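Trainee: Sequence first, then the predicted structure:
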Amino acid sequence: MVAAPMTGQGKTTVAAGLMAALRDAGLSVSGHKVGPDYIDPGYHALATGRPGRNLDPHLVGEERVAPLLLHGARGADAAVVEGVMGLHDGRIGADGFASSAHVAALTRTPVVLVVDVSRMSRSVGALVAGMAAYDPAVEVVGVILNKAGSARNVAEITRAVGPPVLGVVPRDERITSPSRHLGLVPASEREDSARVVERLGEHIAGHVDLDALLEAARSAPALDARPWDPAAEAAAPGTGPRPVVAVAGGRTFTFRYTETEELLTAAGCEVVAFDPLEDTGLPAGTRGVYLGGGFPEVYAGELAANRGLLAELREAVRSGVPTVAECAGLLYLADALDGHAMAGAVPADARMTERLTLRYPEAVSPGDTLLTRAGERVTGHEFHRTALTPGHGDRPAWEVDGTPEGFASPTLHASYLHVHWAGHPKLARRFAEAVRGAPAPAPAGRSPAARGAVTGTRPVADPLRHHGDVEARGGMLDFAVNVYPGGRPAWLERALRGSLDHADVYPDPAPACEAVARRHARRPAEVLPTAGAAEAFTLIARLRPWRRPVVVHPQFTEPHAALEQAGHSVTPVLCPEGGGFALDPAAVPEDADLVVVGNPTNPTGVLHPASVVRGLCRPGRLVVVDEAFMDALPGEPESLAGERRGGLVVLRSLTKHWSVPGIRAGYVIGDEAVVRDLARVQTPWSVSAPAVAATVACMSAEAGAEAERRAEEFGDWRTGLEAGLRGAGIGFVPSRAPFVLVKAGEGVHARLRGQGIAVRRADTFPGLDASWVRVAVRPPETARKLIAALVAG
């Protein structure tokens, strides 16, 4: 055992390096870790080429520690056990229970102490002597001096230390391990992990007496125990197909015990790993799901972007596929994590906190669940910096210290608590039994949602780029595209046709600048005509090396897509359904240097108060307000287009209200310095002559009167549509825009398409799922056809 007087002495460096050095010397080595830690065993696995394993009396019981050591070391020439904390440090108030010393005594393993001597001399002798004499059941057989300095000081320490000095390891900054909020960065997340472990092996081999260490290992007496056997704990049924249990892996989900998979395999299941960052669906034939621990908060944006897998996972949980989720898995199943939309399979939101939760509790099952029976007790551990709101459902998974925690049902068990199933094998048996009893999977291993039966279309490869015009093609009755359904005014037609008379010269955007400036009582220098709002979003994405760009969702996805295309990592902030999709400024991180928000918002139709949007402004932050549909509201309430404020710009689009989406006309208006910088990154002549002409025409007094008439007409149509939905008992979000977000239920989108009616699927908007559709406002006679189709079922 590689142990230490206290944490921070270099145990992991020495233990992983020793494993790698012994393997390089031609030995088969097994790596073990005292305690519940998942990260160190990942480095052990790299060093040994075998699974890293844990030895923890609290998690598995004293009687299983030696059998688990023998199981993990089966066929190995040497077993190296890395200790935890200080040699005698265990559970608080339990007299060293589950400490390194406790495990060393249970397994009769000789101990080598690693001591950081960078700030000590002869005192090392006193420290080691005290550690060695403290517990007669623990045999300290040697010392490795870590971070050693001068030869004179090393000689002084060596004379003072009683047990043999087996190695003198100098400091080497090249092999330090990076850390994060819960400790070391897992090996699977470091691109150079293999090389780091290789350097550790070389470093230790050059400064530690491997022969002396092996001689100390040979002094360990034989254990009076039999190796742990997963087949004896969870015997498989007779013959028959092995149902697939999908186990989350990759960089995000690195925390799970090897014995868990061995138990499931012994119980007759086929364990198949999938990567939530890379795989677009669950493994073929999935009949059970296991989501372990890890760091989903680090990859929340990437996890949220894989919407196809999230939809399939949500459908799997809702349809009763047996699912176990621990800690990170719980966060992945939540509605949102730090504002990023997750699977939405449990009704809770998760956020990072300053407080670290670290405990080693005994938990009680408050009722019968997928894994437990009422009153049963298990030992486990929690280690996280997130908080869940609410913290539990109507049927909690556990009571921990008298407090309900997690979510449970006959097919779901999700909580923060990590449990080592080798210590509680009945959990594995029950899960395997539920998996074997689950319905056979659909062909190709896809849930109805993933196959497109819910959405009516194939899964969208790039949800952020999906647009409603795709849904309305092929002669469908169009409720999918938010373009005014009437014809263009005669004055606009004349302006567009007249612009072709000047097609032989390059377009000049100056008239458009001046017209927009007059319309909003601004200076021309505060206006930048653009090829629609889409170009404006691209310009903003390219404007600066944004440190933390935020997009408020659900909203039009183009700004999010543009930022990602420019190489930025976007932080989504979700407006929750429970709050009516209203914007909470406090949800926007203070360090955000770019915030994009729609007003009124597409697709929710929510109009945020100008005071709330204005409150997002901060020194050093750019706030971008997408007012693409503001001209469809009578009087344009809550608009900020006429307000001069540093760090604020407004985007407008003319394509929807004036039925000219093929012209691509829009503009940016706001902070003059920002507008000037945007103009510098704009492609010359990107705004065509017809777009310039359309912009000028749509800023006229005649256009203002027509815009107001159309806005009032939209309002009347929307009132009628919402009344029809209300009368039919169909849920919707009260709207101020020329569209309504309708909660029609999963499958409605497909059914309407089958009847020749196109509505906009909403599951491509972050924060929404396939139960929502967006419906464009249409004249009453057209809207009645939609209502009738919805009511007909």
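Mentor: Thanks, I have it.

Trainee: Only C-alpha atoms from now on, for both contacts and neighbour counts.
Mentor: Will do.

Trainee: Touching, Arg23 and Val29? I think so.
Mentor: Yes. Arg23 is within contact range of Val29, at 6.2 Å (criterion: C-alpha atoms under 8 Å).

Trainee: Overlap in contacts, the two.
Mentor: Listed as contacting both Arg23 and Val29 by C-alpha atoms under 8 Å, 6 or more residues apart in numbering are Thr48.

Trainee: between the two, which one's more packed in?
Mentor: Between Arg23 and Val29, counted using other C-alpha atoms under 10 Å, the more crowded position is Val29 (28 against 19).

Trainee: and the more buried one, what does it touch?
Mentor: 19, 22-23, 48, 50, 73, 76-80.

Trainee: switch to 6 Å and redo it
Mentor: 48, 76-79 (C-alpha atoms under 6 Å, 6 or more residues apart in numbering).

Trainee: And the strands in the stretch 601-750 of the chain, which stretches?
Mentor: Per DSSP state E, counting those that start in this stretch, the stretch 601-750 of the chain carries strands over the ranges 622-626, 648-653, 666-670, 731-733, 739-743.

Trainee: thinking again about what came up before, what about the contacts of Val29, which one has the most neighbours?
Mentor: Highest neighbour count within the contacts of Val29: Thr48, with 26 neighbours (other C-alpha under 10 Å).

Trainee: Okay, that residue and Gly201: tell me how far apart.
Mentor: Noted for Thr48: a distance of 11 Å to Gly201, by C-alpha to C-alpha, to the nearest Å.

Trainee: again, but for Thr530
Mentor: Distance of Thr530 to Gly201, given as C-alpha to C-alpha: 59 Å.

Trainee: Compare neighbour counts for these two and give me the winner.
Mentor: More neighbours surround Thr530 than the other of Thr530 and Gly201, with 31 against 24 (other C-alpha under 10 Å).

Trainee: if we can go back for a sec, nearest to Val596, of the contacts of Val29?
Mentor: Thr48 (48.6 Å; C-alpha to C-alpha).

Trainee: How about the contacts made by the closest one?
Mentor: Applying C-alpha under 6 Å, 6+ apart, we find Thr48 in contact with Val29.

Trainee: same question, Arg152
Mentor: Counting by C-alpha under 6 Å, 6+ apart, Arg152 has no contacts.

Trainee: quick check, it in a strand?
Mentor: No. Counting by DSSP: H, G, I helix; E, B strand; the rest coil, Arg152 is not part of a strand but helix.

Trainee: Give the buried residues for the longest strand belonging to the chain.
Mentor: Ranked by number of residues, the top strand in the chain under DSSP state E is strand 349-359. Residues of strand 349-359 classed as buried by neighbour count (16 or more other C-alpha atoms under 10 Å): 349-351.

Trainee: distance of Ala673 from Ala679?
Mentor: Separation of Ala673 from Ala679 (C-alpha to C-alpha): 10 Å.

Trainee: Asp56 contacts Gly35, correct?
Mentor: Yes. Using C-alpha atoms under 6 Å, Asp56 makes contact with Gly35 at a distance of 4.8 Å.

Trainee: let's bring in a second model and compare:
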Amino acid sequence: MVATALPRIAVAAPASGHGKTTVATGLMAALSARGLDVSGHKVGPDYIDPGYHAMATGRPGRNLDPFLVGDKRIVPLLLHGAAGADVAVIEGVMGLFDGRLGGAGEASTAHVARLTSSPIVLVIDISHASRTHAAVVAGLATFDPSLHIAGVILNKAASTRHADEVRDAMVRTGVPVLGLLPRDACVETPSRHLGLVPAAERAESAATLTRLATFIAEHVDVDLVVEIARRAKTLDGRRWDPAAEIAAPSAARPRVAMAGGRAFTFRYVEAEELLRAAGCDVVDFDPLTDKSLPVATSGLYLGGGFPEVHAAELAGNVELINHLRAAITAGMPTVAECAGLTYLCASLDNMPMIGALGATAAMTKELTLGYRTAVAPADSLLARTGERITGHEFHRTRTTPAAGVTPAWDVSAGPDGFAGPTLHASYLHVQWAGYPLLAQRFANAVHRYAAASDGGRRTSCMPPDELTEPAEDPLRHHGDAETAPGLLDFAVNVYAGPRPDWLNTALRNALDDATAYPDARAARAAIAERHGRPPHEVLPTAGATEAFALVASLRSWRHAVVVHPQFSGPHAALVDAGHIVTTVSCRDDDGFALHPEAVPNDADLVVIGNPTNPTGVLHPAQTILRLLRPGRVVLVDEAFLDAVPGQPESVASQRAEGLLVTRSLTKHWSIPGVRAGYLLGDPTLVADAAKHQLPWSVSTLAIAAMIECTAERGHTEGERRAQQLVNWRTTFEEALTKRGIPFVSGHAPFVLARVGVGVHSALREQGIAVRRADTLIGLDPAWVRIAVRDDQTNQRLLTALDRVRAAQPGLPIAASMV
């Protein structure tokens, strides 16, 4: 676990209205005025306060909300937002212990302060009492012993005598008074029907912040605040990395236009960062003033804000409205949240809007506000049927949709929004950092739209099925999609040598038995004997793919985790079964090592490959076993372990509650057309999986392959093949080293190499197919996976690679692990 020192404080209060925003923003401005690099953060989903934080610090204002992103992402997001900062100031929400209703304080300031081990500075409005405030502080300081109330700032003192009365009483609490603020209307921020007026709408905001910084510096012991912040404990965890959560589906850089200006000020900065990591260029446009979308726009994001306040101006920009309507109608991928939804309607408060939706919108007196759990009722641009997400609503408008529309989400109050293959519009605000798959799908659609809009232009010498355009679905993109007639195949990991005669004979003989329904009992017994287990701990399957689907449907997983980079099959199976999947990424700067502590404690399913496809990293068995805990299932995909001599670090012989292992015979034995694999482990889980298995799913040929390949002569031949693969890979890696090409030195029948952006396509022009890696979570287009072949065949690839590099002398190849 990485320990990071980050000076920080959390600013809290007994309730709303005590001056948290004034003090927190003022402290940010005062610290910035001293020359410190300050990072501002806001507990909860609010967009407005982070706007002030950004103005005070010169850095993006960011939110920390456990309900929206999960507990485990809070520290990584804090470290990401505060990267390079001297100090972080976290503004709280409502009262210190107030969070989601019915959630026992979930997403409260106390919850975030506890997760981040942040010392707390209380802000108390003392205008309506005196000594009683000391009792309130004493209660707050002792209510939760895990929290540290480090100081208090007294706000809105009526007089010196009143202030002294409160300050004297505070001595009994043991909580030091850090400052005393007199009433000063010049630093208060104006309000609106949804809260504070956004900073972007206030021309005088900069001047107000300057006054506020001076005001705080005069009345608060800022030196002591900094000292408290520097005493904060180091944080254990890795910085959130959008590039580890998402992949660019092509080498192109399509443009996503995000609405901004005074009417659209609400969006999470992490959404932009995820889209950029997914290979998109994000640009702003102002619907109030711009007459058209930015040139070459291929995707549209309409966030939240106050379009009802600017309805007349929006309606008056007829040129842009016409442009947007035409683009959306033509299928440009479009995401709209809350204000964006109303902008897409036919009218807003009787003012004409874009008209892309068969709905009207109007202001009401009722405020809709709160956290929501939502389920996707159908497949759409962002979601798949049954997927569950969390979000929040914050609006006073209502839409009146036409009948028969497909909603974006189902929430407790009923259907919400509109959705289709290219459009997703809803009142729900979703923090994509908590659900990066939504950003991935949007980015995929943007890449596809950009490619289609390019007139279908391709390099003329490339085969007609060249894969420079985005994969239709990265989770379902496999190496066999890379191959084509006339291409030398380094994309598929099937062993390149001939099958043994005895296996061919067994497969041919199995055809004579194909007149009867298959009976897998003999295969189960053979596999069990090979692994030294009783037969009831083994389940033959139609390849590892069926095993993944069986585990995905085994339970209603509350928190499924897939460790990436990883073969996408298990992730896709979980998504298909309706589960939201959390990604835990191994990093190339750490040798793609597994860190069990990075897996959220509440994960009830964890999936990991060993050796992992595509990195080839072989994780120590003891490290994998550290993932086990009561109530958790750990699925280890050992599909390529038979390609490692002696099969070290296997956990297939380990007996532990919650442990499952899947194996595949298709690649090592050159029988991808015969879906042969198996699941073994915890007998209760294996029995449950068997109940979900369709009758006769394992074919007669697959049964014959299982029996023969797990027999003694199969074991001997398998070891010979594994050693031959080691010899081929060693020679190939030596050749890469001589060329200065970074690669991961793994234990698999393939090599993950960082050859540079554009080389995948250039090799296809040379007649070579390698597996693109940008469809795999955590990798970018500079990586490719290369199946190892015999030395003579490998040399053909190396020769082609030399030609590509000679033709592109400026080819970017970053330093990596060798």
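Mentor: Looks like it arrived, so ask away. Quick caveat, the model's predicted, so the values are computed rather than measured.

Trainee: quick one on the thing from earlier: who has more neighbours, Ala673 and Ala679 of structure 1?
Mentor: The neighbour count for Ala673 of structure 1 versus Ala679, taken as other C-alpha under 10 Å, is higher for Ala679 (18 against 13).

Trainee: Could you find the closest non-adjacent residue to the more buried one?
Mentor: Leaving aside its sequence neighbours, Ala679 of structure 1 sits nearest to Leu528 (C-alpha to C-alpha, 6 or more residues apart in numbering; 6.8 Å).

Trainee: How much space separates that neighbour from Val650 of structure 1?
Mentor: As for Leu528 of structure 1, its distance to Val650 of structure 1 is 11 Å (criterion: C-alpha to C-alpha).

Trainee: now swap in Leu492 of structure 1 and tell me
Mentor: Distance of Leu492 of structure 1 to Val650 of structure 1, given as C-alpha to C-alpha: 24 Å.

Trainee: Settle it for me: which of those two has more neighbours?
Mentor: Between Leu492 of structure 1 and Val650, counted using other C-alpha under 10 Å, the more crowded position is Val650 (25 against 19).

Trainee: show me the contacts for that one.
Mentor: 624-625, 641, 668-669.

Trainee: which residue in structure 2 lines up with Thr323 of structure 1?
Mentor: Structural alignment (TM-score structural alignment) places Thr323 of structure 1 against Thr334 in structure 2.

Trainee: oh, I was asking about Ala160 of structure 1
Mentor: Matched across to structure 2, Ala160 of structure 1 falls on Ala169, judged by TM-score structural alignment.

Trainee: For that match, what is the enclosing helix or strand?
Mentor: Ala169 of structure 2 belongs to helix 160-170 when assigned by DSSP states H and E.

Trainee: from the chain's centre, how far out does that helix sit?
Mentor: 49 Å (C-alpha atoms, centre = their mean, to the nearest Å).

Trainee: one step back: got any residues that touch both of Leu528 and Val650 of structure 1?
Mentor: Contacts common to Leu528 of structure 1 and Val650, judged by C-alpha under 6 Å, 6+ apart, are Val668.

Trainee: Could you find the closest non-adjacent residue to the most centrally placed residue in structure 1?
Mentor: Taking C-alpha atoms, centre = their mean, the centroid of structure 1 lies closest to Ala300, which sits 2.4 Å from it. Spatial nearest neighbour of Ala300 of structure 1, excluding adjacent residues (C-alpha to C-alpha, 6+ apart): His340 at 6.2 Å.

Trainee: Buried residues in the helix holding Ala169 of structure 2, which are they?
Mentor: 163, 166-167, 170.

Trainee: same check, this time on stretch 166-182 of structure 2
Mentor: By neighbour count on 16+ other C-alpha under 10 Å, the buried set for stretch 166-182 of structure 2 is 166-167, 170, 175-182.

Trainee: Out of these, list just those in helices.
Mentor: The helices, defined by DSSP state H, take in 166-167, 170 from those.

Trainee: Out of those residues, the closest to Ala12 of structure 2 would be?
Mentor: Among those, and counting by C-alpha to C-alpha, the member closest to Ala12 of structure 2 is Met170, at 16.9 Å.

Trainee: Could you list which residues are in contact with that closest one?
Mentor: Contacts here follow C-alpha under 6 Å, 6+ apart; on that basis Met170 of structure 2 touches Ala134.

Trainee: how near is it to Ala129 of structure 2?
Mentor: Distance, Met170 of structure 2 to Ala129 of structure 2, using C-alpha to C-alpha: 13 Å.

Trainee: Tell me the residues of structure 2 aligned with the biggest helix by length in structure 1.
Mentor: Looking across structure 1 with DSSP H, the single longest helix is helix 701-727. Aligned by TM-score structural alignment, helix 701-727 of structure 1 falls on no residue of structure 2.

Trainee: Buried residues in that helix, which are they?
Mentor: For helix 701-727 of structure 1, by 16+ other C-alpha under 10 Å, it's 703, 707-708, 710-715, 717-722, 724-725.

Trainee: and that helix, how far from the chain's centre?
Mentor: With C-alpha atoms, centre = their mean, you get 40 Å for helix 701-727 of structure 1.

Trainee: Can you find the partner of Leu36 of structure 2 in structure 1?
Mentor: Alignment note (TM-score structural alignment): Leu36 of structure 2 maps to Leu27 of structure 1.

Trainee: which residues touch its match?
Mentor: Taking C-alpha under 6 Å, 6+ apart, we find Leu27 of structure 1 in contact with Asp77.

Trainee: Distance-wise, check it relative to Val169 of structure 1.
Mentor: Per C-alpha to C-alpha, Leu27 of structure 1 is found 22 Å from Val169 of structure 1.

Trainee: cool, and His58 of structure 1?
Mentor: Counting by C-alpha to C-alpha, the gap from His58 of structure 1 to Val169 of structure 1 is 33 Å.

Trainee: returning to that earlier point: do I have it right that the match of Thr323 of structure 1 meets Leu300?
Mentor: Yes. Shown here, Thr334 of structure 2 and Leu300 form a contact pair, counting by C-alpha under 6 Å, at 4.6 Å.

Trainee: Which stretches in the stretch 251-400 of structure 1 count as strands?
Mentor: Going by DSSP E, counting those that start in this stretch, the stretch 251-400 of structure 1 shows strands at 270-274, 286-291, 323-326, 336-337, 340-341, 349-359, 362-364, 377-379, 382-389, 398-400.
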